[in-house]
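1. the sequence and its predicted three-dimensional model are supplied below.
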Amino acid sequence: METLLLGLAVLACPVGMGVMMWMMARGHRQGCDQGSDKEQQIALLRAEIDQLKAERAADRTRSES
C-alpha cells in the first residue's frame, strides 16, 4: 500500500504538468481565433494616430501664422 501511494506521488507532478500544458495550448488556440479583432483594433488605432498627427500639424501652422 505504501508503494502505491509513493508511486502516485511520483506521478502526480508529470501528470499535472501535462494537464496544465494541454489546457494552456487549448487556450492559445482559442486566442488565435481573435486575431482578426486585434487587427481591426490596430487599424483603428493607427487611423486615430494619423488623425491626431494631422491635427497637431494644423495647430502648428496656425500658431506660426
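-> Noted; the coordinates are in hand. Numbering: from 1, shown residues only.

2. please make it C-alpha for all contacts and neighbour counts, starting now.
-> Fine.

3. list the contacts for the residue nearest to the spatial centre of the chain?
-> Centroid check for the chain by CA atoms, centre = their mean gives Gly31 as the closest residue, at 7.3 Å. Under the criterion of CA atoms under 8 Å, 6 or more residues apart in numbering, Gly31 has no neighbours.

4. for it, helix, strand, or coil?
-> Look at Gly31: counting by DSSP: H, G, I helix; E, B strand; the rest coil, its state is helix.

5. this is the comparison structure:
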Amino acid sequence: MGLLALDIVLWLIRGHIPRFDDFQPLPVAPVSAGGRLVRAFAAMITIFAALSLAVWVTVWLAIALF
C-alpha cells in the first residue's frame, strides 16, 4: 500500500512515470564482419590485460609478504 501511495505522489509531482511497456525496442543494426573482428580483438586485449594484471598482483603480493 505504501508503494502505491508513493507511486501516486510521484505521478502527481513529475507527471507520467514511464513503465516498461512504454519503451519501444530500438531497431538492431546488422553487424559487419569488420565489426565482429574489432569486437573480438578488443575482447582479447581486455582478457590479456586482466590476466596480466592478476599475475602482476599475485607476484607483487608474494614478494611483499615473503
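-> In hand now; what should we look at? Values in this document were obtained by computation on a predicted structure and should not be read as measured data.

6. and the residue nearest to the centre of structure 1, how far is that from Glu2 of structure 1?
-> 44 Å (CA to CA, to the nearest Å).

7. what of Glu48 of structure 1?
-> For Glu48 of structure 1 relative to Glu2 of structure 1 (CA to CA), the value is 67 Å.

8. these two: which has the busier surroundings?
-> Between Glu48 of structure 1 and Glu2, counted using other CA atoms under 10 Å, the more crowded position is Glu48 (12 against 7).

9. so where does the more buried one fall, helix or strand?
-> Here Glu48 of structure 1, judged by DSSP states H and E, is contained in helix 35-64.

10. just Val28 of structure 2 next, same as before
-> If you go by DSSP H and E, Val28 of structure 2 is not part of any helix or strand.

11. tell me how far it lies from Ile47 of structure 2.
-> Remark: distance between Val28 of structure 2 and Ile47 of structure 2 (CA to CA) = 27 Å.

12. looking at these two, which is more packed in?
-> Ile47 (12 against 6).
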